[in-house]
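1. Need the 3D shape of this:
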Amino acid sequence: MTTHHSPAPGRRTARRAAATACAAAVLALLGTAVPAAAADRPAPIRLTLPAPTGPYQVGVSALHLVDPGRADPWQPDHGRRELMVSVFYPAAGAGGRPQAPYMLPAAAAHFDAVTADDYLQLGVPAGRADWAATRTHVRQDAPVAPERGGRPVLIYSPGLGEPRTWGTTLVADLASRGYVVVTVDHTYEAPEVQFPDGSLATMVAPGDPDAFIRKALAVRVDDTRFVLDRLHQLAAGRNPDADGRALPAGLGRALDLSEVGMVGHSMGGTAAALTMDADRRIAAGLDLDGNLTNVDGSLMPVAEHGLDRPFLLVGKDGETDTGPGWQAFRAHTPGWTRQLTLAGAEHASFTDAEALIPQLGLDPEVRAADIGSIEPAVAIRTTEAYVAAYFDHWLRGRCGTLLDGPSPLYPEMEFVG
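-> The predicted structure is shown next:
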């Protein structure tokens, strides 16, 4: 994989305008970001993610996947489609393994200089945080906790302009509860993807927002189906890593691919609905504040005909542009569906921003624009509880009442309609 750099993105005039729209991130990709001189910055802050709440410790292993049958759709002159994914899983102790990095060095540098404040519009000055050193509570290639018959598998798709690491809090918590969770970076649409040889692939210039979003979603569907194919290889005892890197013993046996779910944030939530529509291997899906309308306002096909399998919609508070697509989807879905609102939340509240932004000492108005007024610990634990309850019910057959109606345990989660 060679290094390819796309033009650095600039700021929107209205920093938080249309934060929930997929198009907003695209429209931000204009101009050049100029980081402050390193000599003028204080020492970067080392951040910590919340500890997972489940009974298992968590391990993670990265896979470099190459699709020999597909040219890269964004950079066709650069060869076959290449992806980086991370497999989070219940671990049988730390096994002396080191803490897994939150971001690799080159990816962390790009996230700091470009992604955090220009793609994600977080108002975080470059150099404020040491993203590479963020504590994850996850062990690299830790021993796999055995489970007869394997464990349900979840695919996590990040939002536009977000790296796959930006959902680590939720993903690690799900793994600690007994799931195998696979996070996917969609190369050249992801803000930065660092490959094992140290090279960095960055986002292509988007051009027309509507065309870019439509293409990006189609590519995500293809990427996710390819990842599922490779997970089946892993479950069959074959190593799918393109570099032949040794994987933790028993990782393939940990996968129960008869029980697969998909969850995503923003455009990742959109991708969850579209991938379910295209691939029946996915039994249940969950959309965290992702649109089901196109940039031009038209309904996506999945909103026009719905799904025949369970799908949960969870949105931020206040004014949102997800309304028309979500309403149409619910009206046309013959399968199980619910819509929830996390009171006091903002678009980024469903990502690691909810855990990390409070540690950065930002102006209160900037912090509120990023993650809303809800108490961060409440937002995180409420989201984790409902995501886990949803997949526990549909993939594990567990009984529970959390999805039946409002709960006094989580008063901030409101049921819509």
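2. alpha carbons only for contacts and neighbour counts from here, please
-> Fine.
3. How about the secondary structure of Asp112?
-> Here Asp112 is recorded as helix under DSSP: H, G, I helix; E, B strand; the rest coil.
4. Could you tell me which residues make contact with it?
-> For Asp112, the contacting residues are Ala126, Gly127, Ala129, Trp131, by CA atoms under 8 Å, 6 or more residues apart in numbering.
5. and which of those residues is nearest to Ala106?
-> Relative to Ala106, the closest of the contacts of Asp112 is Trp131; by CA to CA it sits at 10.6 Å.
6. who are the neighbours in contact with that closest one?
-> Counted by CA under 8 Å, 6+ apart, Trp131 has contacts Arg46, Leu47, Tyr102, Met103, Ala108, Ala109, Phe111, Asp112.
7. Ala388 now?
-> Ala388 neighbours (CA under 8 Å, 6+ apart): Leu174.
8. Find the helix or strand that it is a member of.
-> helix 376-396 (DSSP states H and E).
9. what separates that helix from the chain centre, distance-wise?
-> Helix 376-396 sits 15 Å away from the centroid of its parent chain (CA atoms, centre = their mean, to the nearest Å).
10. repeat for stretch 396-407
-> How far stretch 396-407 lies from its chain's middle: 24 Å, per CA atoms, centre = their mean.
11. mind listing what's buried in that stretch?
-> Leu403 (16 or more other CA atoms under 10 Å).
12. Pull up the distance across that stretch, start to finish.
-> Taking CA to CA, to the nearest Å, the first and last residues of stretch 396-407 lie 21 Å apart.
13. what do you get for stretch 171-187?
-> Distance across stretch 171-187, first residue to last, is 20 Å (CA to CA).
14. Show residues contacting that stretch.
-> Contacts for stretch 171-187 (CA under 8 Å, 6+ apart): 51-58, 82-90, 138, 151-158, 163-165, 193, 201-203, 220, 223-224, 254-255, 384, 388.
15. Show me what the longest helix along the chain is packed against.
-> Scanning the chain for the longest helix, with DSSP state H as the assignment, gives helix 209-235. Judged by 3 or more CA pairs under 8 Å, 6 or more residues apart in numbering; DSSP states H and E, the packing partners of helix 209-235 are helix 22-27, strand 57-71, strand 255-265, helix 267-278.
16. among these, which is the most enclosed?
-> Counting by mean count of other CA atoms under 10 Å, helix 267-278 has the highest mean neighbour count of the helices and strands packed on helix 209-235, with a mean of 26.
17. which other helices and strands contact the helix or strand that that helix is followed by?
-> Remark: after helix 267-278, the chain's next helix or strand is strand 284-288, criterion DSSP H and E. Strand 284-288 makes packing contacts with strand 255-265, helix 267-278, strand 311-315, helix 376-396 when contacts are defined by 3+ CA pairs under 8 Å, 6+ apart.
18. Could you also give me the structure for this second sequence? I'd like to compare it with the first:
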Amino acid sequence: MKALLSLALAATPVSTVTPLSLPPPTGPDLIGTVTAHLIDRSRPDPWVATEKNRELMVSIWYPARTVRGHRRADWVSPGVAARINPPDSGYALPVTHGHVGAPPAAGRHPVVLYSPGFGLERTSGTVLVEELVSHGYVVVTIDHTHDANFVEFPDGRIATGAIEPPASPEEEEKLLAKVVDVRVRDTRFVLDQLRRMPLARTMDLSRIGMFGASMGGTTAANVMLADRRVRAGVNLDGSFVGPILTTDLTRPFLLFGSDTDGEQDDTWTTVWERLRGPRHQLEIDGTAHLSFTDFQSLFPQLGLPPDQVEPVVGTIGADRSVAIQRAYLRAFFDRHLRHRGGGLLDRPSPRYPEVTVKP
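-> I've put the predicted structure just below:
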């Protein structure tokens, strides 16, 4: 989570500045990116009663024709950067491999939506987002306002997390149900807006997938139940919440998890039996919950002791973890949105012995 990153950055002030970096994507396509401020006037904000409309920020990442003359996008917006990275931290936050406003490449590309974990921002999956785009996908990343720690709007306003912790297990269950419902509504609103966006001509809206980390993963599954426009989905290490626990899903879905050391999440067992379409379940040895976010790459660069890093991103090497995730995520969407490749999903691979494939 960015709060944890912020604490780490604040803990080690030094006189020189070390730039943090994200691993480059492997595909042949150049990457462009733009942001969009979306306002859903049909509903008030569900978390802050004084806000009359639901406001969202999204980023659209797309294959670019050229990037000449277009600067690389920062990992987070300036206002968010100021919140999480103290001036004397000794670190500079990453820049991405996307170029702001670059002209799109010709053609129409499959579209994939990304929903982050609870409390996280749309930027937290950039390592995986860029990989898909470099291989010919358009990816739309969504901030769930007041669920995310920070969301910066074009006028400089920063919406902060506003979900109060529950007082009891019963309240927690109700709260999680509401979180999922709000996220599903957010995502369906974004889907409605895609045809109206300036980059709509680069999107093949007959081929839409979705993935997310943690709460974003269960969001993907529940969006698929509510909206048939999403043809394939991925849960990256998230426990399932909401209607997906009691409703069959007949379209392709991938459960992609961290090292459980033999202990299975009960909600995964439940949902596995609810998956009536093509289904896949994978586990990566040596990973932990935040391995499926950019923090897999960033935390090891901070020079923190292993007892602080390993509980959140595991013992696996960062580059290896990212390479594995990228390969399998791309294989899944290539199979189910492009109808090509994807054999990596079916059986253990000697290239990736760290991955357990559930038969």
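19. hmm, back to that, hey, what's the angle from the longest helix of the first structure to strand 57-71? Just curious.
-> 110 degrees (axes from the mean of the first three to the mean of the last three CA atoms, to 10 degrees).
20. Which stretches in the stretch 101-250 of the first structure count as helices?
-> With helices called from DSSP state H, counting those that start in this stretch, the stretch 101-250 of the first structure shows them at 105-110, 168-176, 209-235.
21. mind checking which of these is nearest Ala343 of the first structure?
-> Closest among the helices of the stretch 101-250 of the first structure, using CA to CA: helix 168-176, at 18.3 Å.
22. Where in the second structure does that closest one fall?
-> Taken onto the second structure by TM-score structural alignment, helix 168-176 of the first structure occupies residues 126-134 there.
23. In contact with the residue nearest the centre of the first structure, which residues?
-> When CA atoms, centre = their mean is applied to the first structure, the residue found nearest the centroid is Pro158 (2.7 Å). Contact partners of Pro158 of the first structure, counting by CA under 8 Å, 6+ apart, are Arg164, Trp166, Gly167, Thr183, Val184, Asp185, Gly264, His265, Ser266, Met267, Gly268, Gly269.
24. Same check on Met224 of the second structure?
-> Val230, Arg231, Ala232, Gly233, Leu249.
25. Give the buried subset of those residues as a ChimeraX selection command.
-> Applying 16+ other CA under 10 Å to the contacts of Met224 of the second structure, the buried members can be selected in ChimeraX as follows:
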select :230,231,232,233,249
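26. JSON lines please, covering the contacts of Met224 of the second structure and showing distance to Leu282 of the second structure.
-> Formatted as JSON lines, these follow (distance: CA to CA, whole Å):
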{"residue": "Val230", "distance to Leu282 of the second structure": "21"}
{"residue": "Arg231", "distance to Leu282 of the second structure": "20"}
{"residue": "Ala232", "distance to Leu282 of the second structure": "16"}
{"residue": "Gly233", "distance to Leu282 of the second structure": "14"}
{"residue": "Leu249", "distance to Leu282 of the second structure": "18"}
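27. now the angle between helix 267-278 and the longest helix of the first structure, please.
-> Relative orientation of helix 209-235 of the first structure and helix 267-278, computed by the same axes, to 10 degrees: 70 degrees.
28. Buried ones in helix 209-235 of the first structure, by neighbour count?
-> Buried positions in helix 209-235 of the first structure, judged by neighbour count with 16+ other CA under 10 Å: 209-210, 212-213, 216-217, 219-221, 223-228, 230-232, 234-235.
29. which residues sit in contact with the equivalent of Leu360 of the first structure over in the second structure?
-> Applying TM-score structural alignment, one finds that Leu360 of the first structure aligns to Leu302 in the second structure. Neighbour list for Leu302 of the second structure: Ala8, Leu9 [criterion: CA under 8 Å, 6+ apart].
30. And the aligned partner of Ile60 of the second structure in the first structure, how far from Ile155 of the first structure?
-> In the first structure, Ile60 of the second structure lines up with Val87, judged by TM-score structural alignment. Val87 of the first structure sits 9 Å away from Ile155 of the first structure, going by CA to CA.
31. circling back: Leu63 of the first structure: which of the helices of the stretch 101-250 of the first structure is closest?
-> helix 209-235 (10.0 Å).
32. just the angle between that closest one and strand 255-265, please?
-> Using the same axes, to 10 degrees: helix 209-235 of the first structure against strand 255-265 is 160 degrees.
33. Turn the contacts of Pro158 of the first structure into JSON lines, including distance to Leu402 of the first structure.
-> Listed next are the contacts of Pro158 of the first structure as JSON lines, based on distance: CA to CA, whole Å:
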{"residue": "Arg164", "distance to Leu402 of the first structure": "28"}
{"residue": "Trp166", "distance to Leu402 of the first structure": "26"}
{"residue": "Gly167", "distance to Leu402 of the first structure": "23"}
{"residue": "Thr183", "distance to Leu402 of the first structure": "26"}
{"residue": "Val184", "distance to Leu402 of the first structure": "29"}
{"residue": "Asp185", "distance to Leu402 of the first structure": "31"}
{"residue": "Gly264", "distance to Leu402 of the first structure": "20"}
{"residue": "His265", "distance to Leu402 of the first structure": "21"}
{"residue": "Ser266", "distance to Leu402 of the first structure": "23"}
{"residue": "Met267", "distance to Leu402 of the first structure": "26"}
{"residue": "Gly268", "distance to Leu402 of the first structure": "24"}
{"residue": "Gly269", "distance to Leu402 of the first structure": "21"}
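34. and the helix holding Ala388 of the first structure, which stretch of the second structure?
-> Counting by TM-score structural alignment, helix 376-396 of the first structure lines up with residues 318-338 of the second structure.
35. The matching stretch vs the first structure, average offset?
-> By mean CA distance after the TM-score superposition for the first structure, the fitted stretch 318-338 of the second structure averages 0.5 Å away from its aligned residues in the first structure.
36. got the buried residues for that stretch?
-> Neighbour-count burial for stretch 318-338 of the second structure, with 16+ other CA under 10 Å as criterion, is recorded at 318, 321-337.
37. The counterpart of Phe256 of the second structure in the first structure: how many residues sit nearby?
-> By TM-score structural alignment, Phe256 of the second structure lines up with Val314 in the first structure. By other CA atoms under 10 Å, the residues close to Val314 of the first structure number 25.
38. Check the one 4 residues further on too.
-> Applying other CA under 10 Å, we find 11 other residues in the vicinity of Gly318 of the first structure.
39. do the same with the one 4 residues further on
-> Here the neighbour count serves as a burial measure; for Thr322 of the first structure (other CA under 10 Å) it reads 19.
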